[in-house]
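Student: model the following, please.
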Amino acid sequence: MTHIAILGAGQAGAALAARLRALNFEGRITLIGEEEALPYQRPPLSKKYLLKEMSLEQLHLRPERFYAEKDITLLRGRRVTAIDTAGRQLRLDGESLAYDQLALTTGATPRTLPASLGGARAGVYVVRNLADVERMAPEFAPGRRVLIVGGGYIGLEAAAVAAKLGLKVTLVEAAQRILQRVAAPETSDYFRALHAGQGVEILEGMGLQRLEGGTAISVALSDGSRREVDFVVVGIGVMANDGLAAAAGLACENGIVVDAQGRSSDPSVWAAGDCTRFPYRGEMIRLESVQNAIDQAEAVAANMLGAGQDYVPKPWFWSDQYDIKLQIAGLNSNFDQVVVRPGAGQACSHWYFREGELLAVDAMNDPRSYMIGKRLIEAGRSPLPGQVADAGYDLKSLI
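Tutor: Next up, the predicted model:
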């Protein structure tokens, strides 16, 4: 009987296992995860779960009975230490597990502060899994002081949660502006103003020199100033979990390199989700998003069963901060123009173009603009910048 092993029990791994059964695969499926918890959603961890607006049960992707009903062997709290591609075996906890095909859905790991900066000391946290959030949850008490390191979406979401809970929040970003790597200055300006209105102190172009002190942490900054805080949350990006794959001899470069169908450099090994680097519009990219993890995993499941279809992503992302929902469609790489489309109240959208081609849309509390922009991008149609800027022009007429 054919055995498909899936290493990594997060969003991609769980989606891949479920899709195999939905496609009527009748062989063995083993889903292996390092955590004891059932496979769960990660985005709500640092938001609704930390705010106690969501229970652990609500985090679970599927109830435990699902895996039994679908005859999926779920190995929880098990760590794979090596992959033997020649022998098609996994080494875990002193045992060997043979496979016919292997899917790697190992995700990514947060970058941490160097120990030389004080990153290893108590009171410094990253946000990636349930254990991380459980450890830091008691720190989020009204009146406490928190330093957020990193002005990307993870850092800004953490700042929003802390401010909402009544903490005094300072956020430092080494780049010249928040969201510099992922968004236009217009989007940075929008969210800087949003956080300032909630009392968050944002320091841009500011390096972190060192974390010092005892119970209270003294933060030395690059301009010579100091801040006293009670704890620190680090949100400075993630690294693909490709170490096991690289050690097994698979091609890796900032992620596990796969072809358009999700196959690695070994024909019996596949990969999906945050850990992968795959072709898109003539370049190799990584997409760190829930939707890509699900869509790519489901495409890989089909290809493991012989579908032979290229995966073409339809990138979209979201971020919740206070009462603002940011929805992003497309990828804004190498844009040369940004057009602002006004909306009602705090709603607006920012449209990215390159040589007249619509690349992406950032929509803040503007779901209509988001959906229209997404459909236009997927259809390969580009409105004129003047049409976008005219709030009275019906962009839907272009679809």
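
Student: from now on I want contacts and neighbour counts done on CA atoms only, so please keep to that.
Tutor: OK.

Student: from residue 108, how far off is the closest residue in space to residue 130 that isn't next to it in sequence?
Tutor: Leaving out its chain neighbours, the residue that sits closest to residue 130 by CA to CA, 6 or more residues apart in numbering is residue 45, at 6.8 Å. Remark: distance between residue 45 and residue 108 (CA to CA, to the nearest Å) = 16 Å.

Student: quick one, which of those two is more surrounded?
Tutor: Ranked by neighbour count (other CA atoms under 10 Å), residue 45 and residue 108 place residue 45 first, with 24 against 19.

Student: structure for this one too, so we can compare:
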Amino acid sequence: MASEERVVVVGGGLTAAAAVGSVRDAGFDGEVVVVADEPRLPHERPPLSKGYLLGSDAAGSVYPHDRRWYRRHGVELRLGARAVALDPAAHTIDVETAEETSELRYDRLLLATGARPRPFTGPGAGLRGVHVLRTLPDSTRLRTALRRGDRRVVVVGGGWIGLEVAAAARGYGNEVIVVVRGDEPLEAAIGTGLGSMFRGLHEQHGVTVRGGAAVTALRGERGRVAAVVLGTGEEVAADLVVFGIGAIPNVELATSAGLRVDDGIVTDASLRTSAADVFAAGDVAAVWNPVLERHLRVEHWANALASGAAAGRALAGEQVVLDEVPYFFTDQYDLGMEYSGYGDLAAGAEVVVRGDVPLTAASAPQTRREGIVFWLTPDGRVVAGMNVNVWDVNEQVQRLIRSGGVVSREELADPTVPLDALAGDAS
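Tutor: The predicted structure is shown next:
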């Protein structure tokens, strides 16, 4: 690779950090420039709703590379700088800082612009005491507010972020109510049964979960939130409100440049966009998935890491294919969980439990919550697996999913049958 070439990475998250590490590991010795609108080093997001929010992780734990690493590897950081225009034909981006707007040429470009929290736009959205969680300052502000331990906290949204925030808030001794649109939290992600298990987990720790409820407004007193107003007209008292109602991919730069966008920047399996020499990865990228035969946008840590690393190799000139099985994890109270698989395929699959994992909220207090849950298709193939408080099995679960083999339901549920023996008939 010619040393006069320049690679530019737009973004300040884990995807960007993984990409610049990978492009150097792949032997690229040209210029590498990171353009990030946040003023801090590229960092990862999971600690912001987990260890950092809980106070168990230091702020420095969110940075995959420190500033010395970037200097040693010859990576130029343009922090607090925003890419405001992209010209794929000219191979340039316009970069805006507080002082000026300048043009930056690239030979290959990675868009790792991530996503932003979906905002609540109803009455009262601008009141003090209303939080979202995406950045380190967001997490710092929320942690400071929760630490008092005597607040009434309403979490709007029953996804992973919402439940992790609820667990952290209870850990600080706050009164917590989770408001969920569906019947159960996590219903869309892992189904009603396991969503019910998580409801039971939170209720066991003193959280109130309100299913089938929509928030229509916030009521304030003296400029500060005082209550959440539900669609029924009922008011739920609140000193703090945290919205975790989804994320919006940051596609504006790509859209204005004429790149193909459809719920994310559309790429092939090699992370190439519709523009020559422009790649996309991480939360913002809708990548072609050969298993599902459609484009898939994934917002989890493992995807940021894997797609960033693959993108770095692509920027260095290698031929890559992103074929990772989607993966995510969570830590809530005494429960740790890893999930691997394809949610689309799991939606119509049978849930098979190996071990002691409750599928109802009522049975949750009587169980250890320790086992593996599999999603098995009617033709006997595992399309997803979730290990709960069981460790060092995720690789085996992923191999089982990748094999496409036909598996006996009875053997899948039997803890005495080794996972490695379940690859089955892949015909």
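
Student: buried set for the helix ranked longest in the second structure?
Tutor: Ranked by number of residues, the top helix in the second structure under DSSP state H is helix 187-204. Residues of helix 187-204 of the second structure classed as buried under the neighbour-count rule (16 or more other CA atoms under 10 Å) are 187, 189-203.

Student: mind telling me what element the alignment partner in the second structure of the residue nearest to residue 130 of the first structure is part of?
Tutor: For residue 45 of the first structure, the aligned position in the second structure is residue 48, judged by TM-score structural alignment. Element membership for residue 48 of the second structure (DSSP states H and E) is helix 46-49.

Student: that helix - contacts with which helices or strands?
Tutor: Helix 46-49 of the second structure sits against helix 136-146, helix 160-171, with contacts defined as 3 or more CA pairs under 8 Å, 6 or more residues apart in numbering; DSSP states H and E.

Student: how about the helices in the stretch 1-150 of the first structure?
Tutor: Shown for the stretch 1-150 of the first structure, the helices assigned by DSSP state H, counting those that start in this stretch span residues 11-22, 56-59, 64-69, 130-136.

Student: of those helices, which approaches residue 232 of the first structure most closely?
Tutor: Of all these, helix 130-136 sits nearest to residue 232 of the first structure, with 9.5 Å by CA to CA.

Student: that closest one vs the second structure, average distance?
Tutor: Mean deviation of helix 130-136 of the first structure from its aligned counterpart in the second structure after superposition (mean CA distance after the TM-score superposition for the first structure): 1.6 Å.

Student: show me how far that helix is from its chain's centre.
Tutor: Distance of helix 130-136 of the first structure from the chain centroid (CA atoms, centre = their mean, to the nearest Å) equals 17 Å.

Student: which parts of it are buried?
Tutor: So for helix 130-136 of the first structure, counting by 16+ other CA under 10 Å, buried means 130, 133, 136.

Student: and residue 122 of the first structure, how close does it get to residue 314 of the first structure?
Tutor: Distance from residue 122 of the first structure to residue 314 of the first structure, by CA to CA: 41 Å.

Student: the more surrounded of these two?
Tutor: Legend: neighbour count by other CA under 10 Å for residue 122 of the first structure and residue 314, higher for residue 314 (15 against 12).

Student: rewinding a little: wait, which of the buried residues of helix 130-136 of the first structure is closest to residue 240 of the first structure?
Tutor: Nearest to residue 240 of the first structure out of the buried residues of helix 130-136 of the first structure is residue 130 (CA to CA; 18.5 Å).

Student: was I right to think the closest one contacts residue 46?
Tutor: No. Residue 130 of the first structure is not in contact with residue 46 according to CA atoms under 8 Å; the separation is 9.1 Å.

Student: mind telling me what residue 117 of the second structure corresponds to in the first structure?
Tutor: Per TM-score structural alignment, residue 117 of the second structure is aligned with residue 110.

Student: for residue 274 of the first structure, see how far away that match is.
Tutor: In terms of CA to CA, residue 110 of the first structure sits 12 Å off from residue 274 of the first structure.

Student: and if you look at residue 23 of the first structure?
Tutor: Counting by CA to CA, the gap between residue 23 of the first structure and residue 274 of the first structure amounts to 23 Å.

Student: who has more neighbours, those two?
Tutor: For residue 23 of the first structure versus residue 274, neighbours defined as other CA under 10 Å are more numerous around residue 274 (28 against 12).

Student: return the distance of the counterpart of the more buried one in the second structure relative to residue 113 of the second structure.
Tutor: Alignment note: residue 274 of the first structure maps to residue 283 in the second structure; criterion TM-score structural alignment. Per CA to CA, residue 283 of the second structure is found 8 Å from residue 113 of the second structure.

Student: what residues are shared contacts of these two?
Tutor: Common contacts of residue 283 of the second structure and residue 113 (CA atoms under 8 Å, 6 or more residues apart in numbering): residue 249.

Student: my guess is residue 340 of the first structure contacts residue 348. True?
Tutor: Yes. With contact defined as CA under 8 Å, residue 340 of the first structure and residue 348 form a contacting pair (7.2 Å).
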